[in-house]
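S.K.: 3D model of this:
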Amino acid sequence: ELAAAQRRIRHIASRARRAARLVTRVSDGKTHGAFRPEPLGVAAVITAWNYPISVPCQVIVSALLAGNTVVFKPSELTPLCGARLGELFGELLPANCLIPLTGAEETGRALVASDVDMVAFVGSGAAGRAIMAASAAKLHRLALELGGKDPAIVCHDADLDWVARRMMTAALGNCGQECNSVERVYVDRRVEKELLRRLVAEVKRLRAGDPRREETDIGPMISERQRSLVESHVNDALRRGARALTGGRRPRRRGFFYPPTVLTGVDHTMRVMREETFGPVIPVMAFDTEEEAIHLANDSEFGLGASVWSKDILRARSIAQRLIAGIRGINGPGSANAHFPWGGAKQSGLGRMMGPDPFEDFSEVRSVMIHG
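M.R.: Just a heads-up that it's a prediction; the model follows:
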């Protein structure tokens, strides 16, 4: 995660040099002047627990280099990471350019209700909607990076070995606790059994244990609350007729562990196919036609990421362009890359972070007009 934070900071800093010179001069013969992006003022930055270093760094640095000051509230589940980040930024910045706050929901609500000029939030859809409602009275500028339910469409000509290996990180990375985790797999019925066989084999190779040990492939979840949510999604699917080919029940061991679970026989009546699971679960559903696959992938309130897996890149690109998602991948997930704009469609958020203009959400264009 520290390496990811470094890459994002360097990218944002490289764009700042250009942004500082971005002045557009205009004239219609009678009136002339210029316009340029300028800072908003004070940015409230509220981030989630799953990447407590790299995500805050990308948001905070974008806000600061756009010219704003920042009030930063990390998740109450990772307060020490947030406090340490505050210390590190404090060693580099003038006084009060970044003020860290710790606390739970009530602290976040108070921050949003204060006299800040914009709110950048990374977290759940429910919290994002609450922030949007609370910001309506003051018309705060908002940047919301919310949840996802990313689909993966596996075509009949896909490299199934590659798909199965990549799903170990695309779906199970960070124990599935990523907003852009693959949470729905749609596979051409002609290769369904072969993909399932490969997925099960890959999952069985994973070693659960202490995340501080090199030999560990997958660790515990963040909390009992999150594990119980995952468990409820899996149990709901099993009650409705799905089958667990791996995992499916919590282990008898210390810690918030939940085994990587491959589900088959799923459909869109099940919570695991409609709500954000945020855990180590790979539900697999077969399709018969390309149109059906696209319909199923788009049949969600979320639209953060999506992916298409095929050896025919032109066909895969054609399918990807019909998927309603902010970040779409081919033969790999729609993942965070500093050079690409990051953000979702539908209920997955507002605005874009990183990419060629990482300051857009943290500034507004203002003009000076000279008459005569």
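S.K.: going forward, measure contacts between C-alpha atoms and count neighbours the same way
M.R.: Will do.
S.K.: biggest helix in the chain by residues?
M.R.: Determined from DSSP state H, the single longest helix within the chain is helix 2-20.
S.K.: Could you list the buried residues of it?
M.R.: 4-5, 7-9, 11-13, 15-16, 19 (16 or more other CA atoms under 10 Å).
S.K.: what sits against Val308?
M.R.: Val308 is in contact with 152-155, 316-317, 319-320, 328-332, counting by CA atoms under 8 Å, 6 or more residues apart in numbering.
S.K.: Out of those residues, give me the one that has the most neighbours.
M.R.: Ala152 (32 neighbours; other CA atoms under 10 Å).
S.K.: The nearest residue to Arg190 once chain neighbours are set aside - how many residues pack around it?
M.R.: Excluding the flanking residues, the one nearest Arg190 by CA to CA, 6 or more residues apart in numbering is His156, at 6.4 Å. Look at His156: counted by other CA under 10 Å, it has 17 neighbours.
S.K.: What about the nearest residue to Pro220 once chain neighbours are set aside, how many residues nearby?
M.R.: Leaving aside its sequence neighbours, Pro220 sits nearest to Phe257 (CA to CA, 6+ apart; 4.2 Å). Neighbour count for Phe257, taken as other CA under 10 Å: 22.
S.K.: that's a helix at Phe257, yeah?
M.R.: No: using DSSP: H, G, I helix; E, B strand; the rest coil, the assignment for Phe257 is coil, not a helix.
S.K.: Verify the stated contact: it with Arg225.
M.R.: No: contact status for Phe257 versus Arg225: not in contact, 11.8 Å apart, counting by CA atoms under 8 Å.
S.K.: Pro333 contacts Ala306, doesn't it?
M.R.: Yes: using CA under 8 Å, Pro333 is in contact with Ala306, at 6.6 Å.
S.K.: list the residues that contact both of these two?
M.R.: 152, 182.
S.K.: More neighbours: which of these two?
M.R.: Taking neighbours as other CA under 10 Å, Pro333 and Ala306 compare with Ala306 leading, 31 against 25.
S.K.: That one is in what secondary structure piece?
M.R.: Using DSSP states H and E, Ala306 sits in strand 305-309.
S.K.: now do Leu196
M.R.: Per DSSP H and E, Leu196 falls inside helix 192-205.
S.K.: Which residues does the next helix or strand after that helix contact?
M.R.: Following helix 192-205 in sequence order, the next helix or strand is helix 224-239 (DSSP H and E). For helix 224-239, the external contacting residues (CA under 8 Å, 6+ apart) are 221, 243-244, 248-250, 256-258, 266, 270-272, 277-279, 281.
S.K.: Please generate a structure for the following sequence too, so the two can be compared:
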Amino acid sequence: MPIATVNPANGETLKTYEAMDEEELERRLRLAEATFRTYRTTAFADRARLLNRAADLLDEDGAEIARVMTTEMGKPVRQARAEAAKCAKAMRWYAEHAPELLADERPAESDVKDSGASHALVRYRPLGPVLAVMPWNFPLWQVVRFAAPALMAGNVGLLKHASNVPQTALYLEDLFHRAGFTEGCFQTLLIGSGAVDEILRDERIRAATLTGSEPAGRAVAATAGQMVKKTVLELGGSDPFVVMPSADVDRAAEVAVTARVQNNGQSCIAAKRFIVHSDVYDRFAERFTEGMKALKVGDPLEEETEVGPLASERGRADLEELVDDARRSGATVLCGGERPDGPGWYYPPTVLAGIDREMRIHREEAFGPVATLYRAADLDEAVLIANDSPFGLSSNVWTREAAEVDRFVRDLEAGGVYVNGMTASHPAFPFGGVKRSGYGRELSGHGIREFCNITTVWHGA
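M.R.: Predicted structure coming up:
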């Protein structure tokens, strides 16, 4: 895949970039290693000052970088501005909270005495240069939620971003440099995916994090396993959105539309499978389908647009294949389902009903504005359908019954359970999944500690 900005609204190639050669990659790896030796010793206050400055600059650049993101991958420009603001918020959150999240831990005095020590502690120390392999769908947020905690922990980062968002990738490197971080603290590597394996094998890279597809995650995990390096993987998701009879059905249907089509439906944590109790199924299906039909599809740079184009022609073709397979296998198309005429990689908001386990869309992630509806006879069947997926990123549950909430929290196989609301990431809460959605956590204290050397310090009596 070429490293290029291709506007998905019209297919026009706007900018192309040459991949870095081996000499430049070597220079950057040497620089990362050398920078880490000194940056790791800086004080939290100094790191926080730099990160807060980066947040201020990002706020100033918000409108400009939003247009860049929209032009590169097609998200509605209002959502792009919100993404930039969210990144600045996360930077400030980590600048404020990192010292407490990474503070020395003191074991219980009785345990210290029992170990034969006069005193002991647990200290969090940085690991070193971390390789981040990031996707195009949230081209700022996916990177910042790694970079902010990594930099505050004293690590340095090397970014291999998706090849269709090179301008955003270069902007991030420039942003941290303008904020005052030395050049080696955060570097963008303009390389193709084929170069990742060799870089990950380099001894100077101490760990890696990847957000992306399951095949990409498997490849990085395999190499990291051979090299005995720590990895965090956030892969696909096919999140359930369960609606029970006690729920506010109209409100659930309204939120369901946003939960499905956020970022043009290209979000791992977007609700994709809507599992509705039989008692309220017809009402929910009607309201939800009406909401999907009413969405404004168009130029993502226009303020009123709610759904823009998919990020790539291949992505649209993959989505079409899933819908066509479901239709051929007996699914009912309640709205959408047909590629529109004209330029750009648009696909209409689509609702499919009558899904069965043999359809590909039941097992695979639909990365675009396509929703699947399931009818559940009771809570047991709702849990069964929700867990009948190779993925387990997050989940959404709508009910006013406390006992039902307890049951869903206990039994849903997911990294998050959001009750009477839609899944959304926040710097204070851990984010990640189970099963084929990956392992490890981003954000919160759990995320900042993923790339730390957890060191026991023991002093004899």
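S.K.: who does the helix or strand following the longest helix of structure 1 touch, helix- and strand-wise?
M.R.: Downstream of helix 2-20 of structure 1, the first helix or strand assigned by DSSP H and E is strand 24-27. Here strand 24-27 of structure 1 is seen to pack against strand 31-39 when contacts are counted using 3 or more CA pairs under 8 Å, 6 or more residues apart in numbering; DSSP states H and E.
S.K.: okay, the angle between the next helix or strand after the strand holding Ala306 of structure 1 and strand 305-309?
M.R.: Following strand 305-309 of structure 1 in sequence order, the next helix or strand is helix 313-320 (DSSP H and E). Put simply, helix 313-320 of structure 1 runs at 150 degrees to strand 305-309, going by axes from the mean of the first three to the mean of the last three CA atoms, to 10 degrees.
S.K.: Quick one: average offset of helix 313-320 of structure 1 versus structure 2, please.
M.R.: Its aligned residues in structure 2 lie a mean 3.1 Å from helix 313-320 of structure 1 after superposition (mean CA distance after the TM-score superposition for structure 1).
S.K.: corresponding residues in structure 2 for whatever helix or strand comes next after that helix?
M.R.: Per DSSP H and E, the first helix or strand lying C-terminal to helix 313-320 of structure 1 is strand 327-330. Taking TM-score structural alignment as the measure, structure 2 aligns residues 416-419 with strand 327-330 of structure 1.
S.K.: and what of stretch 197-214 of structure 1?
M.R.: The aligned range for stretch 197-214 of structure 1 is 286-303, by TM-score structural alignment.
S.K.: Any buried residues in the matching stretch, and which?
M.R.: Within stretch 286-303 of structure 2, the residues scored as buried using 16+ other CA under 10 Å are 287-293, 295, 297-301.
S.K.: Buried residues in the helix or strand harbouring Ala134 of structure 1, which are they?
M.R.: In this structure, Ala134 of structure 1 sits in helix 125-135 according to DSSP H and E. Going by neighbour count (16+ other CA under 10 Å), the buried part of helix 125-135 of structure 1 is 125, 127-128, 131-132, 135.
S.K.: what range in structure 2 does it sit on?
M.R.: Helix 125-135 of structure 1 maps onto residues 214-224 of structure 2, going by TM-score structural alignment.
S.K.: The matching stretch: average distance to aligned residues in structure 1?
M.R.: Here stretch 214-224 of structure 2, set against structure 1 after superposition, deviates by a mean of 0.8 Å using mean CA distance after the TM-score superposition for structure 1.
S.K.: Figure out how far that stretch is from the centre of its chain.
M.R.: Counting by CA atoms, centre = their mean, to the nearest Å, stretch 214-224 of structure 2 is centred 17 Å from the centre of its parent chain.
S.K.: correct me, but Val284 of structure 1 touches Arg184?
M.R.: Yes: using CA under 8 Å, Val284 of structure 1 makes contact with Arg184 at a distance of 6.5 Å.
S.K.: State the span of structure 2 onto which stretch 40-49 of structure 1 is aligned.
M.R.: The aligned range for stretch 40-49 of structure 1 is 127-136, by TM-score structural alignment.
S.K.: End to end on the matching stretch, go ahead and measure it.
M.R.: End-to-end span of stretch 127-136 of structure 2 (CA to CA, to the nearest Å): 26 Å.
S.K.: before we move on, back to that, for Ala84 of structure 2, see how far away the counterpart of the residue nearest to Arg190 of structure 1 in structure 2 is.
M.R.: Using TM-score structural alignment as the criterion, His156 of structure 1 maps onto Pro245 of structure 2. From Pro245 of structure 2 across to Ala84 of structure 2, the span is 38 Å (CA to CA).
S.K.: Helices along the stretch 151-300 of structure 2, start to end?
M.R.: 166-179, 196-201, 214-227, 249-261, 278-293 (DSSP state H, counting those that start in this stretch).
S.K.: And these: which comes nearest Leu233 of structure 2?
M.R.: Closest to Leu233 of structure 2 of these is helix 214-227 (CA to CA; 6.4 Å).
S.K.: Contact partners for the residue sitting nearest the centre point of structure 2?
M.R.: Centroid check for structure 2 by CA atoms, centre = their mean gives Gln142 as the closest residue, at 5.4 Å. By CA under 8 Å, 6+ apart, Gln142 of structure 2 lies in contact with 134-135, 211.
S.K.: my guess is the residue nearest to Arg190 of structure 1 meets Lys193, correct?
M.R.: No: with contact defined as CA under 8 Å, His156 of structure 1 does not count as touching Lys193 (11.5 Å).
S.K.: how far away is the residue mapped onto Met152 of structure 2 from structure 1 from Ala16 of structure 1?
M.R.: Mapped onto structure 1 by TM-score structural alignment, Met152 of structure 2 lines up with Leu65. To Ala16 of structure 1, Leu65 of structure 1 is 6 Å away according to CA to CA.
S.K.: matching residues in structure 2 for the strand holding Ala306 of structure 1?
M.R.: Residues 394-398 of structure 2 are where strand 305-309 of structure 1 lands when matched by TM-score structural alignment.
S.K.: Checking my notes, Glu291 of structure 1 in a strand, right?
M.R.: No: counting by three-state DSSP, Glu291 of structure 1 is located in no strand; its state is helix.
S.K.: which residue lines up with it in structure 2?
M.R.: Match for Glu291 of structure 1 (TM-score structural alignment): Asp380.
S.K.: same thing with Arg274 of structure 1?
M.R.: Arg274 of structure 1 maps onto Arg363 in structure 2, by TM-score structural alignment.
S.K.: Quick check: nearest residue in space to that match, chain neighbours excluded?
M.R.: Per CA to CA, 6+ apart, closest to Arg363 of structure 2 is Ser389, 6.0 Å.
S.K.: just to revisit the earlier point, ok, which pair from the contacts of Val308 of structure 1 is furthest apart?
M.R.: Once CA to CA is applied, the contacts of Val308 of structure 1 give Cys155 and Arg328 as the farthest pair, at 15.4 Å.
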